[in-house]
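>>> here are the coordinates; sequence isn't available:
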């Protein structure tokens, strides 16, 4: 019996990883859903999954949550700027608990990416290397669901704004990345996995939305400063809006594209087609 723990298991990705583990044959009782709020994990408990409290900001909860765990998935936190100490707390607790294998959701080419989100991921990868735990680095590309708000807004405005030019984005769905994580957790194979789907441009995304919705939708490419202003106008903090706008510009330089087929190999099929992903976004 191998006990597998998933942090952030009530989040969008974590929940899908738990479901993918079960679909791939893992016994629910051998899965630990490590969550900050156990009340939100009732649907997972109903599946027969163990639910344990684990808060990245409260190390004692991590030690208890990882007791008896053989393999652990560390899903990166969403508190940008605070993730390195949070992740180190998880890694330290995993070492103390004797966890034998750890997988981490990183970012494409974390060791060379100029994207502003990359340094925290690289620091975490370095902490994992220093820990001595056999590790799988799941370097996830962009999530197609990142464009949910843009797609919904485009149905009213007729445009999807950005600073990506004609750069290609090897995005995939959360479900695709969740299946890949489950496959690695079940195999226990350490390594570096550069994960991404079939690439598309923002113009192609807009065209797919237009075709499926029957409404005129086009991509509007903006200078970074203008796109940052658009994001700030939607209520995002100025600094975070700047980070996202700069990330969008980095797409023009190919930093969210990948020639790797690691994702397809792990999940045993091609990534979800853009047409299917857009259809799901339009139904949401």
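It's in. Note that the structure is a prediction, hence the values are computed from the model and not measured. Residues are numbered from 1 along each chain as shown.

>>> Could you use CA atoms for every contact and neighbour count after this?
Will do.

>>> Pretty sure residue 198 sits against residue 168.
No. Between residue 198 and residue 168 there is no contact under CA atoms under 8 Å: 9.3 Å.

>>> quick one: contacts for the closest residue to residue 113 other than its chain neighbours?
Counting by CA to CA, 6 or more residues apart in numbering, the nearest residue to residue 113 once its immediate chain neighbours are dropped is residue 255, at 6.7 Å. With contact taken as CA atoms under 8 Å, 6 or more residues apart in numbering, residue 255 is in contact with 108, 113-115.

>>> cool, and residue 56?
Contacts of residue 56 (CA under 8 Å, 6+ apart): 36, 62, 86-87, 89-90.

>>> Check the gap between it and residue 9 for me.
Shown here: residue 56 relative to residue 9, a distance of 13 Å by CA to CA, to the nearest Å.

>>> Toward the C-terminus from the helix or strand where residue 64 lies, list the very next helix or strand.
Residue 64 is part of helix 59-65, with elements assigned from DSSP states H and E. Once the chain leaves helix 59-65, the next helix or strand it forms, by DSSP H and E, is strand 71-74.

>>> structure B:
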């Protein structure tokens, strides 16, 4: 069995490889892919095969997928370019006759109105059209999106445009562990999992930070355009700020709240908001 993992130089791809190793997959049956193989040297030293792969380079993908039984397809990070890039991945996977594609999509991809969802929905269709067996790992937000901002929250409070919407955020490690479960299991193909942890509101986020840090933190809810302006004023590019604010709009409408698929795949309760904040603090 050969499991190929794309994006191995990134957080989720690397954690998926670690989760596969933790589940007892022999290192020589795992192939780690990245644009810069130098950043994969430590994995190579542990017996994991490494190959160069670039979503903009179809030839590199064809070579990288040779002999792959299963492919962990981590979505690209270049918003606006992903349909073409992902099409290259799917075409190469079909040419390599990959036995299963596990694609990291977004929560409720087929019904979501989020700007970020459009490329994921298009990619899911490309995979379906390829005729290859697939599993869609529809991840909600990362808890790290929030815990990574703790210094800002403690100084300025939490701001957003999420209203009373609840987000089923989970840690990257939990999403990776779920992916490893799918890649090493014998579950049904041509299926999807809506993945996320115990949901919470932004007010609950602020309350939990206050409780653990001993510093009063409140949530300020803003209209989407005002929140976009705030993010731009904080130094974010306007386009990126607009995407983040649109994410809060979708959150307010319930588009990032999902059920318990993640818990079922993990066989346990995913890391909670309180646990993640405790570790981050």
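Sure thing, it's come through. A quick note: this is a predicted structure, and the numbers were derived from the prediction, not measured.

>>> if we can go back for a sec, pick out the most distant pair among the contacts of residue 255 of the first structure.
Maximum pairwise distance among the contacts of residue 255 of the first structure (CA to CA): 10.5 Å, between 108 and 114.

>>> ok, the one residue sitting closest to the centre of the second structure to residue 1 of the second structure distance?
With distances taken as CA atoms, centre = their mean, the residue of the second structure nearest its centroid is residue 139 (5.4 Å). Distance, residue 139 of the second structure to residue 1 of the second structure, using CA to CA: 26 Å.

>>> Same question for residue 55 of the second structure.
Taking CA to CA, one finds residue 55 of the second structure at 24 Å from residue 1 of the second structure.

>>> again with residue 41 of the second structure
From residue 41 of the second structure to residue 1 of the second structure the distance is 22 Å (CA to CA).

>>> and residue 238 of the first structure, how many neighbours does it have?
Other residues near residue 238 of the first structure number 13, with proximity taken as other CA atoms under 10 Å.

>>> residue boundaries of the strands in the first structure?
Along the first structure, counting by DSSP state E, strands occupy 4-7, 31-35, 50-53, 71-74, 101-107, 135-140, 159-162, 191-195, 218-221.

>>> Any chance of TSV for those strands, columns distance to residue 233 of the first structure?
TSV is the format used below for the strands of the first structure (distance: least, CA to CA, whole Å):
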stretch	distance to residue 233 of the first structure
strand 4-7	33
strand 31-35	33
strand 50-53	37
strand 71-74	33
strand 101-107	27
strand 135-140	28
strand 159-162	13
strand 191-195	32
strand 218-221	16
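
>>> and those strands, which is most packed in?
Among the strands of the first structure, strand 4-7 has the highest mean neighbour count (mean count of other CA atoms under 10 Å), at a mean of 28.

>>> how about it, aligned to which bit of the second structure?
Aligning strand 4-7 of the first structure against the second structure (TM-score structural alignment) gives residues 3-6.

>>> what comes into contact with the matching stretch?
Residues outside stretch 3-6 of the second structure that contact it (CA under 8 Å, 6+ apart) are 13, 16-17, 29-34, 53, 65, 68-74, 183.

>>> What's the separation between residue 147 of the second structure and residue 271 of the second structure?
Distance, residue 147 of the second structure to residue 271 of the second structure, by CA to CA: 13 Å.

>>> ok, those two, which is more surrounded?
The residue with more neighbours, out of residue 147 of the second structure and residue 271, is residue 147; 21 against 18, by other CA under 10 Å.

>>> Isn't the more buried one up against residue 277?
Yes. Contact criterion CA under 8 Å: residue 147 of the second structure and residue 277 qualify, at 6.1 Å.

>>> how close does the residue nearest to the centre of the second structure sit to residue 102 of the second structure?
Taking CA to CA, one finds residue 139 of the second structure at 12 Å from residue 102 of the second structure.

>>> One more: residue 57 of the second structure?
Applying CA to CA, the value for residue 57 of the second structure to residue 102 of the second structure is 20 Å.

>>> what's the answer for residue 185 of the second structure, then?
Applying CA to CA to residue 185 of the second structure and residue 102 of the second structure gives a distance of 12 Å.

>>> ok, now how distant is residue 178 of the second structure from residue 133 of the second structure?
18 Å.

>>> same question, residue 9 of the second structure
As for residue 9 of the second structure, its distance to residue 133 of the second structure is 26 Å (criterion: CA to CA).

>>> same question, residue 21 of the second structure
From residue 21 of the second structure to residue 133 of the second structure the distance is 24 Å (CA to CA).

>>> about what we covered before: give me the more crowded residue out of residue 178 and residue 133 of the second structure.
More crowded of residue 178 of the second structure and residue 133, by other CA under 10 Å: residue 178, with 23 against 17.

>>> and the more buried one, what pairs with it in the first structure?
Counting by TM-score structural alignment, residue 178 of the second structure lines up with residue 180 in the first structure.

>>> Surely that match touches residue 270?
No. Shown here, residue 180 of the first structure and residue 270 do not form a contact pair, counting by CA under 8 Å, at 11.6 Å.

>>> Are there residues contacting both of the two? Which ones?
Common neighbours of residue 180 of the first structure and residue 270 (CA under 8 Å, 6+ apart) are residue 263.

>>> Can you tell me the residue that sits opposite residue 115 of the first structure in the second structure?
Aligned partner of residue 115 of the first structure by TM-score structural alignment: residue 114.

>>> shouldn't that match be in contact with residue 250?
Yes. When contacts are counted by CA under 8 Å, residue 114 of the second structure is listed as touching residue 250 (5.9 Å).

>>> can I assume residue 100 of the second structure is in contact with residue 130?
No. Between residue 100 of the second structure and residue 130 there is no contact under CA under 8 Å: 11.3 Å.

>>> residue contacts, residue 88 of the first structure?
Contacts of residue 88 of the first structure by CA under 8 Å, 6+ apart are 124, 127.
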